[in-house]
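Chemist: model this:
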Amino acid sequence: MASPWRTALLALLAAQAASRARGLDEEDVPAEWVLLHVVQGQVGAGNYSYLRLSHEGRIVLRLRSLRGDADLYVSDGTLHPSFDDYELQSATCGQDAVAVPARFRRPVGIGVYGHPSHLESQFEMRVYLDATADPLGAADTPAGSPQRTPAPEDGPRDDESVLWTLLFSVLKLVLEVLF
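Modeler: Model (predicted):
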């Protein structure tokens, strides 16, 4: 009785995984972004790996966890940002990204945190210069506004949300049938 549902669920999960894998290989970045660096590293559970950003201008950091779950913390006030002391952060289970405003003092501290749910997290971070941004930083958020700048992935992604909604609906249905 549950076998057809299980097969359908596994097929749906496989399709979702294949779709996500293709999306990570074919990164969709605007043509105006200039790739400055690609940094690969690893960080242990509950630990930080620190980097410094000296490039001027609006910089976009995209962190992808290759294994485990790495999170991103950024600060222009300390070279060792953490989840207690940061200006920008992205801590998702997927790709993390932040846009560092041009107005941030350099060097900017970058902390990559290894989530304790995994013994070790391997990551790849791509550093882009957003050439469309105003070099003087006038296009960045004004002083006095909240410090967190929206990441490029914060916008609505209709195709992804529909797939997740469908996946959760099927999963709920399977769980109701089984239990």
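Chemist: for the rest of this, base every contact and every neighbour count on C-alpha atoms.
Modeler: Fine.
Chemist: buried residues, stretch 14-26. List them.
Modeler: Under the neighbour-count criterion of 16 or more other C-alpha atoms under 10 Å, stretch 14-26 has residue 16 buried.
Chemist: distance from the helix or strand harbouring residue 65 to the middle of the chain?
Modeler: The secondary structure element spanning residue 65 is strand 59-67 (assigned by DSSP states H and E). Mean-position distance between strand 59-67 and its chain equals 6 Å (C-alpha atoms, centre = their mean, to the nearest Å).
Chemist: another sequence for comparison is provided below:
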Amino acid sequence: MKKKFAILVLVVYFQTSLACVSGTDEHLLHFVTDDVPSGSYKYYSLMYDGLIKIQLTSQSGDADIYVSQTTTKPTYEPEYFCLRSATCGEDIIFIPKSFKRPVGIGVYGHPSHDISKYSLSVYQLPVPADEGEIESTYGAEATLHKDHTLKKERPSFAVALLWSLIDILFQVFFL
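Modeler: Got it, this is the predicted structure:
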């Protein structure tokens, strides 16, 4: 238990450090850790305005995220979600400013694991000067069924090197 807590503290610390080093303008609005059983959902409601980044990190198992501006309980069925990220590991979704609030968020526990433990972080991002480009990418009139991410600059060499060293240290000490 102590080892898991120490790992979680280190992960949160290094994610925060990376955000400071990389110069992002993300503002953490909410952070929660929870678990979801296989084949079930945990639902959240997003009321914050503006451009929002939702980051779902699976600590064990495989949790996926589904988002909708039309229903408060999105599912993996195409007619019940607007955005999704169903990858193994870290899932990131950007909620455009134009999405109607409240936005429904569903965290789904993949059936390949009995239980999926996850952390969910919600960030507010500054709206870029060329807001039209984002709005056309995430047009509210169309139902989106693909994984979406905004184009981001690659991290600097120093940040990439720092993350590589952190990863090596993490593997040496904890695995």
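Chemist: work out the TM-score between the chains.
Modeler: Scored against TM-score structural alignment, normalised by the length of structure 2, the superposed chains reach a TM-score of 0.67; 139 aligned residues with a C-alpha RMSD of 3.2 Å.
Chemist: quick one on the thing from earlier: and the helix or strand just after the strand holding residue 65 of structure 1, what does it pack onto?
Modeler: Going down the chain from strand 59-67 of structure 1, the next helix or strand is strand 70-75, by DSSP H and E. Identification of packing neighbours for strand 70-75 of structure 1 by 3 or more C-alpha pairs under 8 Å, 6 or more residues apart in numbering; DSSP states H and E yields strand 59-67, strand 88-90, strand 96-100, strand 108-114, strand 120-130.
Chemist: mind putting the ones you listed in CSV, mean neighbour count included?
Modeler: As requested, these are arranged in CSV below (neighbours: other C-alpha atoms under 10 Å):
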stretch, mean neighbour count
strand 59-67, 20
strand 88-90, 23
strand 96-100, 25
strand 108-114, 25
strand 120-130, 20
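Chemist: which of those sits closest to residue 47 of structure 1?
Modeler: Shortest distance between residue 47 of structure 1 and those, using C-alpha to C-alpha, is found for strand 108-114: 5.6 Å.
Chemist: the closest one against structure 2, how far on average?
Modeler: Its matched residues in structure 2 lie on average 0.1 Å from strand 108-114 of structure 1 after superposition (mean C-alpha distance after the TM-score superposition for structure 1).
Chemist: counterpart of that strand in structure 2, which residues?
Modeler: Residues 103-109 of structure 2 are where strand 108-114 of structure 1 lands when matched by TM-score structural alignment.
Chemist: so the strand holding residue 65 of structure 1 corresponds to what in structure 2?
Modeler: Strand 59-67 of structure 1 corresponds to residues 52-60 of structure 2 when matched by TM-score structural alignment.
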